[in-house]
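Trainee: Here you go, sequence then predicted model.
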Amino acid sequence: MAIEVIGKSNYTKQVLALIAKIYDNTVVADSVYEQAIQCFSGVELKQKQQIGLEQQVQLFESRLAQGSAKDSASFERQYQQAKAELKEFNQQLSEESFQRFSYLKQICITILQLTRGDSSDETLQLTAKMLGTIQLSSPTEGRNVALINQKSKHLYKAVLSLLLLDKLLFDNDISNEYILQRAKAKAGDYNDFDSYHPFRDDVQIPLLMAAILQDIGSCHPEVQKIIYGNDGKADPFRVMDNAERTSMLQVSYSQTLKYVTEQLEDSYQGNSKVERKTFIENSQQRKLFMQQLLKGAIKAESGIGNLLKIPQVYTSVVLSTKPNFVYETLPRVSLVLEKGVEKGVYSNTAVKSLLAITGIFPQGFGITYIPKDSDDQDLDRYEYAIVTGLYPKNLHEPACRMVTRNLTYNVSAQGCIVSVGNNLYYPTARKKLAVISQERLLEIFKLLVSNYEERKNMSLLPKCWHPDEYFSYVKNQNLWNRVVMHRN
């Protein structure tokens, strides 16, 4: 009998590496958010140095203009040296901005390479795989939930933003001329990242960047002080009072815009003046687009800010960092969004579009359901499945991969569309099994739950199950290959 191996498949490693490149806490400190902490902490000193060098240039320029002829040679040397020092300093700043930009851009390119297929169906499959892998790699309970979700949420939100963009464009629900012009523009090979592609380079990559950087202002020392307290020992995931939270959000927002505007800069590599001019114009337009996205996300209404705002709200629920996180409440994300629509704070169109993509149940969510026999009759048990499909035909009926069959874990299991009437998340299905004896339910429970002694106080009719332990085995990490789907 083969020994089951706990670990990471190559794909899971790729996704976790992406997460670490965006947000991590290491000695190397090379993630996007660690780079921002270093950048923010040194901004004031570098500004003083720059001002000092500029004043030095002005001083020697003035002396050269006013000095006597015999001193002119000396003043000229000092003037040229001061100019050289200022130029070198500014070049260093530009290089640092370019390095940060290039690092972030490569992350965005990798996201596109992992989620964009040769057809819309393949793109949805790859995107579901990315979202599901992020969710299933995150703990569903314990002390590390908030910490790991905090790291993962930026990538998850960015991928959702891409999906929402696709949906709104397909439904003609975007009126922004910048996006529409580039979506319709004549394009080259999408997969050739060395050549210009208007929609990919001017819309998708800036959107991914904006989604990843939406909270980058939280790295500013002033915000870090609020988050961790004056002594640096406060719980960063605590529930803040209104004054603290308002102050944190205001400073974070303003510093995010500053970071995008001042601390990230693409650089033209070439000798053509015409190409350089076009490159600079495109770079400026992309940066302006990112600023519009970030500003619009504060008061999205019906504008393009919804491309960030609605995925941000969705992600804040499914990858929650709140102390009172309860896994089984994840499907309530739809209620949170719909409530926001009722209050007039979220766009109805954007919310409907996102929920049409995700359905009620997030990717990777553990479904417990009542299976049917060959005569389409309900059986006297429940089984496990995992949500693996996007765009469910019915929002309440997720497309899943069966994980168990006949109360036995089965890697080669098929797919199923779980109906409301047989999904234990809903009271209707739980009532069906309420007539079954406690002994039978306990028997089912013992067969499905690995750590029975730790979980024996759980409900014998669970609304859902926690699939993160199942997903920790390498052989269980390819849930998105094509399978025959059955209706259950």
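Mentor: The structure has been received and is ready for your questions.
Trainee: switch to C-alpha atoms for all contacts and neighbour counts from now on
Mentor: Will do.
Trainee: Could you report the neighbour count for residue 336?
Mentor: Residue 336 has 13 neighbours, counted by other CA atoms under 10 Å.
Trainee: Comparison target, given below:
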Amino acid sequence: MSSTLSDSQYTTSVQTLVKQIQNSSAKKDSLFELAALYFTSSDANARVLRTCQENLTSTKEYLKSVPEAKRAAAHNQVKKLQKELHDEKLKQLHKQQQCYKCIASICINVLKLTEGNNQQQTNTRSAKLLATLFMLSSTEGKNRKQMHQLYKPLYKAVLALRLLDKMLAEKKLSNNYIVTRFKPETRFSAVPNKYSQFQLDVAIPVIIAAITQDIGMQHVEIQRLLKGADGSIDEFRVLDKETRIPLLIMNHEQTQDFITNGIGISVYEGDDLEKKIRYEKKQNNRLKFVLGLLVDAVKPSEGSIGNIIKIPQIYSSFILSTKPEYHFQDLPKVITILNNSAKNGAICTNASQCFINLVGHFPLGFGIIYVQNSSPNEQLKDYFYGIVTRLNPQQPTIPTCRKITEKGEEGSEPKHFALKPENNLFYPSVQKKLENLTEETLAEIHEVHIEDLGDARLPSYVKGFWNPYRYFSIQKHQNLWS
């Protein structure tokens, strides 16, 4: 699955995929919009089917004792009602298949953007997508919460895929459905637009579970609870326990309903009965696996598959937070939250450690400020800006970064490097290495960096971090993985 997208095309493809998942459009054809339509009409659709069935049943009963003179008319009525029932089932099946085709298309697009011919290529592509989502999502302004909510399902799905691979590589998964389908040599497909059995049977259900985990929130009753009857209430407000717990239960129930009845399984197209039975068995096994992931993610036990979804959910809810307060410098604290969740039994300790080793302490796309290696007696004369760009760092505290400012030293060192804690100005103790520089010199250095990066609001080294949002919004700055 090779990729030849330019930087601008890639960014556009990511934004298109986000809109395919969740959007606000006249067509109402994104997955979350289709879910909202399903929730609005599901009760009425069930009533229509029930009425059609009851009418048919009663007319058939009438036919058993109808006088001979009226038998022909009754027969015709049965045929008419049979056609009405058949047509209604086809109509509702068509709507269901629209949802199925929508999520199937989303899953294929996720695989195209995140998975390659091998694990290394896959990790690079996934890191690119995760960092792109992070840097495209504004952390400032009034639209921050809405944007984070839009980007979160895709962000979570990619993290779930890579955690799945990490746990398999470290033999931390024992689920029979997964391990019997996993062989390292056939995990990925080397053929463009063709997918391995593992991708079809395991990876795609994981994507579906991660993306749809909160899709039950589109239910009309939940939306009324969140926004009020007239839509005037802030849906992102902090909810009290008495409201939040029932809402989460309702979301879980409605999500399962939408996956089972709103999406369902793909319809077999063909006349071979044996192939149809095998096809539907595979489809039902995948559906059962999706539902199992979601049920198990409510409170995953040690070694259970729910961790694959639950841990990325906790992580993405912090990194792409929709809470009223959001502080960029607090993002590395998400590791503490994961550790505490593991201690409290909310997630599996082994799975949590796998995930921390996967993402490290600093999120992909996070802007770091650093000093270069120096001998003990050498006085530092500068500091530099970089962006975290890789998964699976050497150690969680040593992110792999891309140099952004080099100040005439281009080509002297690789563009990607492992940043050791003793060079990372995020830690206040490292800032002491620049104490000998005068205020005037530091101001001059800062002005040069502002000019290089084209960001007048660029923080100085004393902040210990920077936000690449404005930098990454310029097309020529988006090629960070070359």
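Mentor: Arrived safely, thanks for sending. Since the model is a prediction, treat every value here as computed from it, not as a measurement.
Trainee: By residue count, what's the longest helix in the first structure?
Mentor: helix 72-115 (DSSP state H).
Trainee: Touching whichever helix or strand comes after that one from outside, list them.
Mentor: Where DSSP states H and E defines the elements, the next helix or strand beyond helix 72-115 of the first structure is helix 120-136. With CA atoms under 8 Å, 6 or more residues apart in numbering as the test, helix 120-136 of the first structure has contacts from 12, 15-16, 114-117, 152, 156, 159, 319, 363-365, 387-390, 467-468, 471, 477, 479-480.
Trainee: Counting neighbours, which of those residues end up buried?
Mentor: Among the contacts of helix 120-136 of the first structure, those classed as buried by neighbour count (16 or more other CA atoms under 10 Å) are 12, 15-16, 114-117, 152, 156, 159, 319, 363-365, 387-390, 467-468, 471, 477, 479-480.
Trainee: Narrow these to those in strands?
Mentor: residue 387 (DSSP state E).
Trainee: In helices, which of the buried ones among the contacts of helix 120-136 of the first structure appear?
Mentor: Those of those lying in helices (DSSP H): 12, 15, 16, 114, 115, 152, 156, 159, 468, 471.
Trainee: Next one: the nearest residue to the fourth one once chain neighbours are set aside from residue 111 of the first structure, what distance?
Mentor: Excluding the flanking residues, the one nearest residue 114 of the first structure by CA to CA, 6 or more residues apart in numbering is residue 126, at 6.7 Å. As for residue 126 of the first structure, its distance to residue 111 of the first structure is 10 Å (criterion: CA to CA, to the nearest Å).
Trainee: Please apply the same query to residue 481 of the first structure.
Mentor: 19 Å.
Trainee: which one of the two has more residues nearby?
Mentor: A count of neighbours by other CA under 10 Å puts residue 111 above the other of residue 481 of the first structure and residue 111, at 20 against 10.
Trainee: roughly how far apart are that one and residue 203 of the first structure?
Mentor: From residue 111 of the first structure to residue 203 of the first structure the distance is 14 Å (CA to CA).
Trainee: Then residue 39 of the first structure?
Mentor: For residue 39 of the first structure, the distance to residue 203 of the first structure - CA to CA - is 26 Å.
Trainee: out of these two, which sits in the more crowded spot?
Mentor: residue 203 (22 against 19).
Trainee: Would you check that the more buried one makes contact with residue 179?
Mentor: Yes - between residue 203 of the first structure and residue 179 there is a contact under CA atoms under 8 Å: 6.3 Å.
Trainee: Wait, a helix at residue 203 of the first structure?
Mentor: Yes - counting by DSSP: H, G, I helix; E, B strand; the rest coil, residue 203 of the first structure is found in a helix.
Trainee: contacting residues for residue 162 of the second structure?
Mentor: So residue 162 of the second structure contacts 123, 126, 358 (CA under 8 Å, 6+ apart).
Trainee: and what of residue 163 of the second structure?
Mentor: By CA under 8 Å, 6+ apart, the neighbours of residue 163 of the second structure are 308, 354, 355, 358.
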